[in-house]
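# Compute the structure for the input listed below.
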Amino acid sequence: MTAAPLPAPTDPDPTFAELLAARPHLTRHAFDGLVMEEVPLARIAEVAGTPSWVYSAGTLRRRLGALRRALDGAGLAATIHFAVKANPCLAVLRVLAAAGAGADVVSEGELRAARAAGIPASAIVFSGVGKTERELRLALAEDILQINAESAEEVEAIAALAAALGRTARVALRVNPDVDARTHAKITTGRGENKFGVAISDAPALYARMAALAGIEPVGVAVHIGSQITAGMAAYRAAYAKVGALVRELRAAGLPVARVDCGGGLGIPYRDEPAPLPEALAGAIRAGLGDLGLPVMLEPGRWIAGPAGVLLASVVREKRGAAHRFVVVDAGMNDLVRPAMYEAWHGMLPVAPEALVAPLSPAEVVGPVCETGDTFARGRALPAMQPGALVAFLDAGAYGAAMSSTYNLRPLAAEVLVDGARFAVVRDRQGYDALLAGQRLPPWLAPPQEPAR
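Model prediction:
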């Protein structure tokens, strides 16, 4: 079964005022133009250049706090483990760590980043279908909270490695509930045809096998059904009901279950589409798992970090084509790939104060990469944009910088953290020497030396 394509929006795009009203960390100032928290984005562009990712520390804290209050309000004993894949910037991770978040990681690099940001090993969960022996060795050496095993083969590998090292791995079994989250086909993870987890019907036997293996302490069940879920709570309720039934079956068989990992995936409104609130997710968890008396874990990424970030870009030029007005910016699909990969919609706001109230006309917003797919928006209403004018791509704090590349040998953009009236460049723009570092010519292809003069 394949997910139906998401319907294209038919209503007019939100106005600049509507986009701003829904994003309280951004305001319009009569002299400074677009401001994040208390810092004009134009000032950041002067210091960091463009393109640059800019993150609001206040928004990260506020959204983490809102999710925690929703879980508390539902009477759930819950811990929150930020999905590092959404935004691995050390400064972002440190803000969340200081606010009490743990981490959900899917690679050695993410595990090392979480530890470098001050997240204790006791608050780190390692997920993912392809953990290597090297990664498992590191997870065991760090004594992290939990490894989410995704197959019978992985269970056996963890057990053998842990026993050989004289350690005991705390392992949760990730199950695939075969639930369609009605999200984009490329980011659904809980259908039977997806690569993630074990079929829920196979879970009781495999969990019993885990309990019998030396080197493994089975600690619970994990589930994750997809990302950017906005179609209501039905899929979550169905998944958690199946997981709840599984836990009862495991307990009836005398098997220990200490907690349930509920995954993440709660979506955000990129445009003006309705999106469920964290209270709705907490209610779905309580409905399916609340009578078990177990602590639960959540692994949000996009919901916390997405609205906290913008991609700040400069206009290179306007180009009048045969059929369209093109606004060419210095950010490309190598920076923000979501529109090219998922046909994703991102709001755009000009930064200059006068541009926010100027007459508008339709424009194709494109980047400099040599791909027709390097298009951020079609028919977007924008004012006249002179070379050097600044524009902010909204809701780019998740799966933005994390998915960027150096395609066309374009350096990675700088990253900036704003916290009240303060801001700092937290990752320098990649230099061209760094871009080519690590490459070398074999001896037989070395260029000839120029003769001495």
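
# use CA for all of it now, contacts and neighbours both
Fine.

# Stretch 208-216: which residues count as buried?
By neighbour count on 16 or more other CA atoms under 10 Å, the buried set for stretch 208-216 is 208, 210-211, 213-216.

# So what touches that stretch?
Contacts to stretch 208-216, defined as CA atoms under 8 Å, 6 or more residues apart in numbering, come from residues 155, 158-163, 166-171, 217-218, 255.

# again, only this time at 7 Å
Contacts of stretch 208-216 with the rest of the structure, by CA atoms under 7 Å, 6 or more residues apart in numbering, involve 155, 159, 162-163, 167-171, 217-218, 255.

# who wins for neighbours among these?
Val171 (27 neighbours; other CA atoms under 10 Å).

# which ones among the buried residues of stretch 208-216 are found in strands?
The strands, defined by DSSP state E, take in Ile216 from the buried residues of stretch 208-216.

# export the buried residues of stretch 208-216 to TSV and tack on distance to Val337?
Below are those laid out as TSV (distance: CA to CA, whole Å):
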residue	distance to Val337
Ala208	43
Met210	40
Ala211	43
Leu213	43
Ala214	44
Gly215	41
Ile216	40
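
# One more, please, to line up against the first structure:
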Amino acid sequence: MDHFLYRDGMLHAEDVPLSDIARGVGTPAYVYSAATLLRHFHLFDEALAWGPHLVCYAVKAASNVAILKLLGDAGAGMDVVSEGEYRRARAAGVPGDRIVFSGVGKTEAEMRYVLENGIRQINLESEPEYRLLSKIAAEMGLDVPVTVRVNPDVDAKTHEKIATGKSDNKFGIPIARAREVYAELASLPGLKVVGIDVHIGSQLTDLDPFRAAYRKVADLTRALREDGHEITRLDLGGGLGIPYARSNLAPPVPMEYGQVIREEVGDLGCEIEIEPGRLIAGNAGILLTSTIFVKEGEGRDFLIVDAAMNDLIRPAMYGAHHDIVPVIEPTPGADTRAFDIVGPICETGDTFAKGRDMPQVDAGDLIAFRSAGAYGAVMSSEYNSRPLIPEVLVQGDQYAVIRPRPTYDEMISRDSVPHWLE
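Okay, here's the model as predicted:
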């Protein structure tokens, strides 16, 4: 469910007509619904209400400080994978004891920074990483709460570029080696083992891979406790998928996901941490764009819009689907026409959809790309020297620009010319 609905013939974000945002902010622009963000966070929180838990929003999905503050004020923790994401979470007012630091390539500078400023735990991914962290923590006189990310060799049945739990992925330590790794960890200064971490991928639409991974984690928990380790937390990652195409069957909902967690690890007495991102932010955002031209081609017609692959790269990178709808509501039974919906960038890959049936669309008409809240703005770039597009947050009948569109001068002024060329 989201809060982007037609009302009086116009697509709204909550109580704000998208046409008002287009007039006030311009297009293209990302528009987020606060009500949808909060609803999805609370669904996860309620799904784990049977025991101690913390829902840590995956900052990489949509990292605007306003979104982080909205969720943090509601009680969310944060899962970060870089110093920059950590700084964003702290700028949003989230305390360090609600921030989990994940990621396969943490640098020494990043480790020192989060230790100096407060962290709930660090999820370790390799032997070199935890040996470096031990050295730093011992120098600082700290005992850092840590987990080890284990790779359970479970097929997440998702896109190959977002699968993270197979043995040939770069993430984590093979679960078969976990006991020897934990034994070494226990002997190192500065580290306090508190739990186990696992994350098998993103956009999962089947609960069976989660169940298989969590069953392995439960077995490992029991084995590590037999070895004398105090395992009190299980960080079970995120990855629950969203319905990008509304015509398809809906993926499992958070309550069903929470039940799988309860069935597989609920008897272990551990605090549960999860790291959802896509399901919280994905359907909470749309990409608002305008049609530049309607172009008749040889055997196919094109809608050329002012958004491009630099603004939303998911279709070009993953072959991802987004439902694309006109902002003005079509009349029931209106004739449709197949279009390739494309942007203005000089790449054939700048194609959002091929042969997509659309009602009558004319130059200047507004179009919305649904389910664009996750991995949209955060993956955007200035390719073709196109300024980053604004982000807008809606709450009820009000909206605010939470990231402005830079001017061309602002964009170009970040470059500098060396003195020998002046």
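
# hang on, the earlier thing: which ones among the contacts of stretch 208-216 of the first structure lie within strands?
Counting by DSSP E, those place 169-171, 217-218 in strands.

# Specify, as a residue range, where stretch 217-229 of the second structure falls in the first structure.
The alignment of stretch 217-229 of the second structure onto the first structure (TM-score structural alignment) covers residues 243-255.

# What residues sit buried inside the longest strand along the second structure?
Under DSSP E, the strand in the second structure containing the largest number of residues is strand 285-296. Residues of strand 285-296 of the second structure classed as buried: 285-294 (neighbour count, 16+ other CA under 10 Å).

# and what of stretch 155-167 of the second structure?
Within stretch 155-167 of the second structure, the residues scored as buried using 16+ other CA under 10 Å are 155-158, 162-167.

# which residues sit against stretch 67-82 of the first structure?
In contact with stretch 67-82 of the first structure (CA under 7 Å, 6+ apart) are residues 101-104, 278-279, 282-283, 286, 295-301.

# same thing but at 8 Å, please
Here stretch 67-82 of the first structure has contacts from 96, 101-104, 123-125, 278-279, 282-283, 286, 290, 294-301, using CA under 8 Å, 6+ apart.

# which residue packs closest to the equivalent of Ser314 of the first structure over in the second structure, ignoring adjacent ones?
Alignment note (TM-score structural alignment): Ser314 of the first structure maps to Ser290 of the second structure. Closest residue to Ser290 of the second structure apart from its sequence neighbours, by CA to CA, 6 or more residues apart in numbering: Leu366 at 4.5 Å.

# Which residues are in contact with the one you found?
Per CA under 8 Å, 6+ apart, neighbours of Leu366 of the second structure: 19, 288-291, 326-328.

# would you turn the residues you listed into a markdown table with distance to Leu54 of the second structure?
Formatted as a markdown table, the contacts of Leu366 of the second structure follow (distance: CA to CA, whole Å):
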| residue | distance to Leu54 of the second structure |
| --- | --- |
| Ser19 | 38 |
| Leu288 | 33 |
| Thr289 | 36 |
| Ser290 | 40 |
| Thr291 | 43 |
| Pro326 | 38 |
| Val327 | 37 |
| Ile328 | 41 |
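
# For Leu68 of the second structure, list the residues it contacts.
Per CA under 8 Å, 6+ apart, neighbours of Leu68 of the second structure: 59, 88-89, 92.

# Check those residues against Ser380 of the second structure and report the nearest one.
For the contacts of Leu68 of the second structure, the residue nearest Ser380 of the second structure by CA to CA is Val59; the value is 15.2 Å.

# Which position in the first structure pairs with the closest one?
In the first structure, Val59 of the second structure lines up with Val84, judged by TM-score structural alignment.

# ok, the ones in strands among the contacts of stretch 208-216 of the first structure vs Cys262 of the first structure, which is closest?
Proximity of these to Cys262 of the first structure (CA to CA) peaks at Val171, which lies at 14.7 Å.

# distance of the closest one from Phe326 of the first structure?
Val171 of the first structure is 52 Å from Phe326 of the first structure, where distance means CA to CA, to the nearest Å.

# what do you get for Arg112 of the first structure?
Note on Arg112 of the first structure: its distance to Phe326 of the first structure, by CA to CA, is 42 Å.

# higher neighbour count, the two?
Neighbour count, other CA under 10 Å: between Arg112 of the first structure and Phe326, Phe326 has more, with 20 against 15.

# Just the element for the closest residue to Ile231 of the second structure other than its chain neighbours, please.
Leaving aside its chain neighbours, Ile231 of the second structure sits nearest to Gly195 (4.6 Å; criterion: CA to CA, 6+ apart). Using DSSP states H and E, Gly195 of the second structure maps to strand 191-197.

# and that strand, which stretch of the first structure?
Aligned by TM-score structural alignment, strand 191-197 of the second structure falls on residues 216-222 of the first structure.

# compared with the second structure, how much does the matching stretch deviate?
Superposing on the second structure places stretch 216-222 of the first structure at an average distance of 0.6 Å from its equivalents, by mean CA distance after the TM-score superposition for the first structure.

# Mean deviation, the longest helix belonging to the first structure versus the second structure?
If you go by DSSP state H, the first structure has its longest helix at helix 234-252. In the superposition against the second structure, helix 234-252 of the first structure averages 0.6 Å from its aligned positions (mean CA distance after the TM-score superposition for the first structure).

# For that helix, give me every contacting residue.
By CA under 8 Å, 6+ apart, helix 234-252 of the first structure touches 177, 179-182, 200, 203-204, 207, 221, 223, 225, 256-257, 262, 281, 284-285, 287-289, 292.

# Can you tell me which of these are buried?
For the contacts of helix 234-252 of the first structure, a burial check counting by 16+ other CA under 10 Å picks out 177, 179-182, 200, 203-204, 207, 221, 223, 225, 256-257, 262, 281, 284-285, 287-289.

# Please report how far the aligned residue in the first structure for Ser33 of the second structure lies from Ala66 of the first structure.
When the first structure is aligned by TM-score structural alignment, Ser33 of the second structure is paired with Ser56. Ser56 of the first structure sits 16 Å away from Ala66 of the first structure, going by CA to CA.

# ok, these two, which is more surrounded?
For Ser56 of the first structure versus Ala66, neighbours defined as other CA under 10 Å are more numerous around Ser56 (24 against 15).

# For the more buried one, give me its contacts.
Contacts for Ser56 of the first structure (CA under 8 Å, 6+ apart) come out as 25, 36-37, 308-309, 417-419.

# Next, the contact list for Ala434 of the first structure, please.
Contacts of Ala434 of the first structure by CA under 8 Å, 6+ apart: none found.

# Need the counterpart of it in the second structure.
Under the alignment (TM-score structural alignment), Ala434 of the first structure pairs with Glu410 in the second structure.

# Distance of that match relative to Pro404 of the second structure?
With distances taken as CA to CA, Glu410 of the second structure is found 11 Å from Pro404 of the second structure.
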